[in-house]
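Student: generate a structure from the sequence data that follows.
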Amino acid sequence: MLEGFLVAAIAVPLGLLTGSLLARYVFGCIFKLYQNENMMMSTIQELIQRGESKLIVPWIYLLAIGVAMLTVFLSLLRPMGIAAKVSEVEAMRYRSEQTKKKIRKGYSDITVTRLAMVHLAGNKKKSLITICSMAITGLLCMVVATVLSCANPKEAADHSVMGEYQIAPIIDNNDKEHPELEWSQVQQNNPLTEELREQILQIDGIDSVECYLRNDAESDAFDGNREGMLGVPESGKELLEDGIIEGNATYEELKSGNKVIIDKNLLHWYPDLSIGDVIDVVTWDGGEKCRKQLEIVAIGDYDLGFTRYNYLIMAEEGLHSFSGYNLNMYYRIFANKKYDADVEAKLKTIIEENGRIQMEACFFRSVII
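Tutor: Here you go, the predicted model:
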C-alpha cells in the first residue's frame, strides 16, 4: 500500500503539472480552429482573456488528486490480497527468471522510497503511461471546468433578455393552419399596444417598459433570405452607439430610415458585406411589399438580448417609416427586483387574458399561449 501510494505521490503531481502546462496551448489551438464557427468558443476565449474565467481551478486539482488516489487504492486491493497469502518462507524461496543478467545498484538498507524508485525505473513504460494518463485527466478536468464556468445560467439569461422580463407577440411564419400568426398579419392587429404598456406600468414593482420595433427585410445580398430589422428607442441610444466596432453612426443619423448598422454576426453568413455598401431590400407593410435601399454605415457587436437575432439595426423612427402599421415586437420590462413572485403572477395573468402574447424572463423562461 505504501509503495503504491508513493508511486502515485510522484506520478500525480507530474501529471497535473504536465496537464497545466499543456492546457493553455491546447485551448489556443481549439480557439484558433473554431473561432469563426462557434460563438461559444469565442465567448470562452474572451472571458479567459478578461480574467473572468480561470483555466487553473484549485478545487479541480483536489478532485483530480482524490480520484487518482481512490483509483490507486482500488487497484491495490487485489494484488495486496494475493501478496498477503504468500508465506515468508515461500517468498524467500522465490526467484524470478531473468533472460539477461543486469547489474543493479545495491543499497545497504531498503526503504519504501527506494522501493518506489526501483519500481519506477524498472517499469519505465508503465510509469510513462501513468504520468501521461494523469496529464490527460488533468487537462480534461480543466476543459470541463472552464466550459461549465462559462455556462452560467444567470449570465446566459442576462445576455439573452434585456431587463427582467420581455413580452412579444406570438408569431409563427409559414403556418398554413394559422395564417393570422404571420408577421405581416400580426402587425396589422398587433397586441403590443399603448394600452397594454400602460397596464404593465401600473403593476407595483415595474419601473419602466421599453418598446423595440422589428420588421423583415429580404434581399439578394442575403441570398434571398429574410433578415430582421430592429428599431431601437431613444432609451437604447447609448447601447446602440457604444456597440459600434467599425465605422461611425449616430442615433440621429439612423432616424433617416436609409442608414443601418449590421451586427457582426451577420457577417459570418454574408462576409462580402462591408461598410459603404447599399443593399436593395423588400420589406412588409402589412400584406403589401415595399422596396427600400439601405446603406451600411457601421458594424456593431451586441448581446443577443439586445438584437434577438435582428441584425439590421436603426433608430425606431427610421423603422417606423417602413410601415404604417404597428411594428412593436418587444416590450422589455425593467423591475426593481430581479425576481418578484407577485410581479410574475400579475404579468402571467395579463398574458393569459390577452392570449396573443408570450413572455421570457431573466431567471426563468416561460411561454404562455
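Student: going forward, measure contacts and count neighbours with C-alpha atoms only.
Tutor: OK.
Student: now the strands for the stretch 101-250 of the chain?
Tutor: 165-169, 206-218, 226-232, 244-247 (DSSP state E, counting those that start in this stretch).
Student: Proceed likewise with the subsequent sequence, for comparison:
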Amino acid sequence: MKMITKLALSNNKKNKTRSILIMLSIFLTTVLLSAIATFGYGQIKFQSANAEEFYGSYYGSYAGVTEDQIGEMEKRSEFDRIGRAATIGTIENARSISMVWMDNETRDLANLDRQLQEGAFPEQENEIAGQKAMFERIGYPDVKVGDKVNIRFRRNTHETYQEKEFLVSGIMSQTVKEQENRSYTAYVSKACYESLYAPEERAYTIYFSLSDSVDVNSSTLEMTIKDLAEECGINPEYAFDNMYYSMWVLDPGMEMIVGCIVVALIVVFFAVMVIYNIFQVGLIQKIQEYGKIKALGATKKQMKKLVFREGMLLTIISIPAGLIVGTTVSIGFMNSWLSQSTTLGNQDVVQVNMVSIPLLLLCAAASAIAVWAALKRPMKVISRISPVEAIRFQGSQKKNKGLRRGRKQMGVRQLTQANMSMNRKRTITTIISMGLSCVLFVVAANFTGNVSTRYDARKQVPYGQFQIDLTYSKADTAYPENNLDSILKANPLDEELVEQIRKIDAVTDVKIRYMMYAYDQNGNLQSIGVLNKEQFDDEEYQGSLKGEVDYETAAKNGDILYGWSYFIEESGYDLGDTVTMTMGDAGGEARFQGTMTGAFGSSNYDWIITDEAYDQLGLSGKSIGTIWVDCRPQDCADVQNQLEDLLTDKQHYEFSTYQGALETSESSLGMFETLAYGFLLLVGLIAFMNMANTIIISIITRKRELGVMQALGMTNSQMNSMLRNEGVLFTAGSILVSLLVGMPAGYALFCYGREHGYFGLDVYHIPVIEIAAMIIILTALQISLSFILSRNIKKESIVERIRYQE
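Tutor: Next up is the predicted model:
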C-alpha cells in the first residue's frame, strides 16, 4: 500500500504540468462549490432570521371585512392573532399618499413599530405620523415631532377635499419599497377614523397569524386562507397571503436550495469532464510506463489504486485552499450586499453565521467525488493493459484498410489536417469536451446578460433623459377636472410646449406620444394610446402578447388592441369581438368601431390604436400624453432646470428622469448583477482551464513528434503556424459546440426566470457582448498559449525532444 502511494506521488512529481493543471481545476471547482453553498446557506439563514423584520409576522390579510365577519374569525381556533387596520382616504398630492389607521396588534404583526424613528404613533384624533419625505411633499420640509401641519385629504373620489389641522406625533423611516415607488403612508388614530366614518360605513383590513394546529406551508397557504375566508363569510377574492414571509419561515428557501443544487451539479459535471480530459489527452504517452509497472507484477486492483491515488493526492492541497477562498469570497460579497440593503432599508437586521461546517465538508466530498468520477475510465483502461502490448505501444494501433494516400509535398495546412484526422475520435472528443465546458458560461451569460440595471431603467423611461407624463383620474366625481377627458380637452402638454422644449440649447431630440379618452358602452372612461409604428413595435417587443399584434394589419383594418393581456377578461370583450366607443381629445369626439385583434403585455393605456386608425376618425387636433427629452449626460442638470421652469404653470403631469430610474434599478439589481458576473468570471476560468489543459497536454505529449518533424526539415515558423492552426480549430469547434448547446439551454433558463417573476428579466435578447467577449478572450488566450508553449519547446534541442519520455 505504501509502495503504491509512493509511486503515485512520484508520477505526480514527474508529470508536473499535468498535476498543476489538475490541481487548478480541482481548486476552481471547490471555490465555486463552496461559494455557492455558503451564499445559499447564508441567504436562507439571513432571510429566515430576518423574515419578520422585512415582511412582518402575519400569514395573510383580508380586505373589506365587517364587524360580524371579524366576530366569526374570533370564534375559530385556526386564527392565532387578529389585528385591524382601515384606510381613511388620500392626501391631496401629485404622488400617492394614503391615510391609514392600524391597531397595536396589526402594527406588531406588520413590524411597523421598528420603522418609528422618533415620537409615537397617533392616539388622539388630531395626531398624525409619517415619513419626512411625505411631509416634505405636502409642504413641510423640516417637520419635527410636535409641529402642527394642515393637511387636505378626502375619503374617496366622490368627495371633495377637506382640510384638518394635525399634530405630528411621530416620524417614520422610509422603506425600500416606498423609496422606489415614491409612494407614502400617513398614520392616524382610531379616534380619527371613527370620527370620519359612521359605524355602518366602517370596513377593515384584517391582518392575522395562524395557530400551530393549522398544517400549512408556502404552497398551501393561499388556498388555506381562502378556505377560511369563505367559512367566515369573507369574499375569498379579498384574501391575500404574505408570500415572502411564508416562503422563508414555513418553507425556507426551497427555490434557493434547488437552484444551488442544480448549479452545483452542473459545476461538478464540468469538473469531471475537465479532469477526465487532462488524463485522457496524456494517457497515450504513459501507456508504456503503466505497462512496465504491470509487467513487474502489479495486479488490476493495484493499477486502479495507482491511478486513483495519483488523482486523490492532488486534492490534498486543492480542496482545502478552494474551500477557504470560496467561503471568503462569498462572505465578503454577502456582507457587502447586506450593508447596502441595510442602508437602503434603514432596518436593523439580525446578523447570522454564514459558515456551515457540514456544508463545507459536503463541498469537499463533492470535489473528491468529481475527481473519482473523472478517474473511473482511466482506471478501467489502465487496469486492462496487457504488459507486452503496452511496452510495444507506439501510439495509434489502428491500421488503415486499403491504399495509403501519400503526398509529394507537405505544408502547414496538410500537417494540421493530418494531425487532426490521425485520431478523429480524440479530436472530436476534445472539441466536444472543450465546447461543453463553455456551455455553462453561455447559459449563465444568457441569464445574466438579460438582467441589466440600464435595461430595467429603460423600461421606466424608454427614451432620452427625461419623461413628462400626464397624470389623471378616471372616476373623480368631486373634481371632474382631474379626469382624463377634461385634461385632454385642455391639452396641457401641447405643441407650443414641445416647441419651447426644442428651443432649449442643450436639447438634442424630443419625441412625443399621443393619447385619447374614450367612453365605452357602459359610459366608463377609458384611456387610449395612439402609437406610430416605432412606438407600436416597442410595445410589441415587450412580449406577453395575446392574439394578433401587428402594426400593418391594425393600421390597415382600423383594429383596436387591449393594453393588458393578463387582464383581458376584465375588458368585457374576447379576441375577435367588435369594440364600439366614443373617442375624443383636444380635436373633438368621434365614434369608433373596430375589432379587438390582440392585447399587449403591459402598456400604460387601457386600449391602443395606431396613428393611421386615428386619422380615420377625422379629428383635427391631437392631445399629447407623453414627452421624451434627450440631451447629453453632462447637460442633464441644466436641461432639467429649464424644463422645470417651463412646467411651472402646468398641472396634471409627472416628471421622471432616466438617472432616477437607473438609481432605483441599481438599488435592487446592482448587487445581483455583481454576483452574476462574478459567477460568470469563475465559470469562464473553468472553461479556459479546460482549453489550456488540452493545448498544453497535447503539445507536451507530442514533443517527440515535433522534434522528429523538425529533424526532417520543418522550420520553427512552420511549427508555430501548425500549433496555432490546431488551436484555432479546437477553439472554433469548442465555440460552435458551446453555442449550439448553450443558447437553447440559456433561453430556456431565461423563460423559466421570466415566468417565475425573477427581477430584471422581461424581454430576451442575445447576450452578444458576453459571447463576443468569450470568443475574443478564448481566441487570444489560445494563440498566446500556442506561442508561449512553442517558444518553450524551441528552447530544447531537437535531440532532447526526440529523446523526450515524460
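Student: sorry, back to before: and the strands of the stretch 101-250 of structure 1: which comes nearest residue 260 of structure 1?
Tutor: strand 226-232 (8.9 Å; Cα to Cα).
Student: mean deviation of the closest one from structure 2?
Tutor: Mean deviation of strand 226-232 of structure 1 from its aligned counterpart in structure 2 after superposition (mean Cα distance after the TM-score superposition for structure 1): 1.7 Å.
Student: hang on, the earlier thing: and the strands of the stretch 101-250 of structure 1 as a markdown table, adding mean neighbour count and distance to residue 66 of structure 1?
Tutor: Shown next, in a markdown table, are the strands of the stretch 101-250 of structure 1 (neighbours: other Cα atoms under 10 Å; distance: least, Cα to Cα, whole Å):
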| stretch | mean neighbour count | distance to residue 66 of structure 1 |
| --- | --- | --- |
| strand 165-169 | 22 | 43 |
| strand 206-218 | 20 | 49 |
| strand 226-232 | 23 | 52 |
| strand 244-247 | 16 | 47 |
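Student: can you say which of those strands is nearest to residue 184 of structure 1?
Tutor: When the strands of the stretch 101-250 of structure 1 are compared by Cα to Cα, strand 206-218 sits nearest residue 184 of structure 1, at 8.9 Å.
Student: which one, of the strands of the stretch 101-250 of structure 1, ends up nearest to residue 283 of structure 1?
Tutor: With Cα to Cα as the criterion, residue 283 of structure 1 lies closest to strand 206-218 of the strands of the stretch 101-250 of structure 1, at 4.8 Å.
Student: about what we covered before: distance to residue 62 of structure 1 for the strands of the stretch 101-250 of structure 1 - can I get that in JSON lines?
Tutor: Shown next, in JSON lines, are the strands of the stretch 101-250 of structure 1 (distance: least, Cα to Cα, whole Å):
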{"stretch": "strand 165-169", "distance to residue 62 of structure 1": "40"}
{"stretch": "strand 206-218", "distance to residue 62 of structure 1": "46"}
{"stretch": "strand 226-232", "distance to residue 62 of structure 1": "49"}
{"stretch": "strand 244-247", "distance to residue 62 of structure 1": "42"}
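Student: residue 334 of structure 1: which of those strands is closest?
Tutor: Taking Cα to Cα, strand 206-218 is the member of the strands of the stretch 101-250 of structure 1 nearest to residue 334 of structure 1, at 5.3 Å.
Student: once aligned to structure 2, how far is the closest one on average?
Tutor: In the superposition with structure 2, the average deviation recorded for strand 206-218 of structure 1 is 2.1 Å (mean Cα distance after the TM-score superposition for structure 1).
Student: now do that strand against strand 165-169, angle only.
Tutor: With axes from the mean of the first three to the mean of the last three Cα atoms, to 10 degrees defining the directions, strand 206-218 of structure 1 sits at 40 degrees from strand 165-169.
Student: contacts for strand 206-218 of structure 1?
Tutor: Outside strand 206-218 of structure 1, the residues within contact range by Cα atoms under 8 Å, 6 or more residues apart in numbering are 197, 200-201, 224-233, 235, 281-284, 310, 316, 319, 327-336, 343.
Student: let's see that with 6 Å instead.
Tutor: Residues outside strand 206-218 of structure 1 that contact it (Cα atoms under 6 Å, 6 or more residues apart in numbering): 225-232, 281-283, 327-335.
Student: just tell me what residue 560 of structure 2 corresponds to in structure 1.
Tutor: Aligned counterpart of residue 560 of structure 2 in structure 1: residue 260 (TM-score structural alignment).
Student: need the contact list for that match.
Tutor: 296, 313-314.
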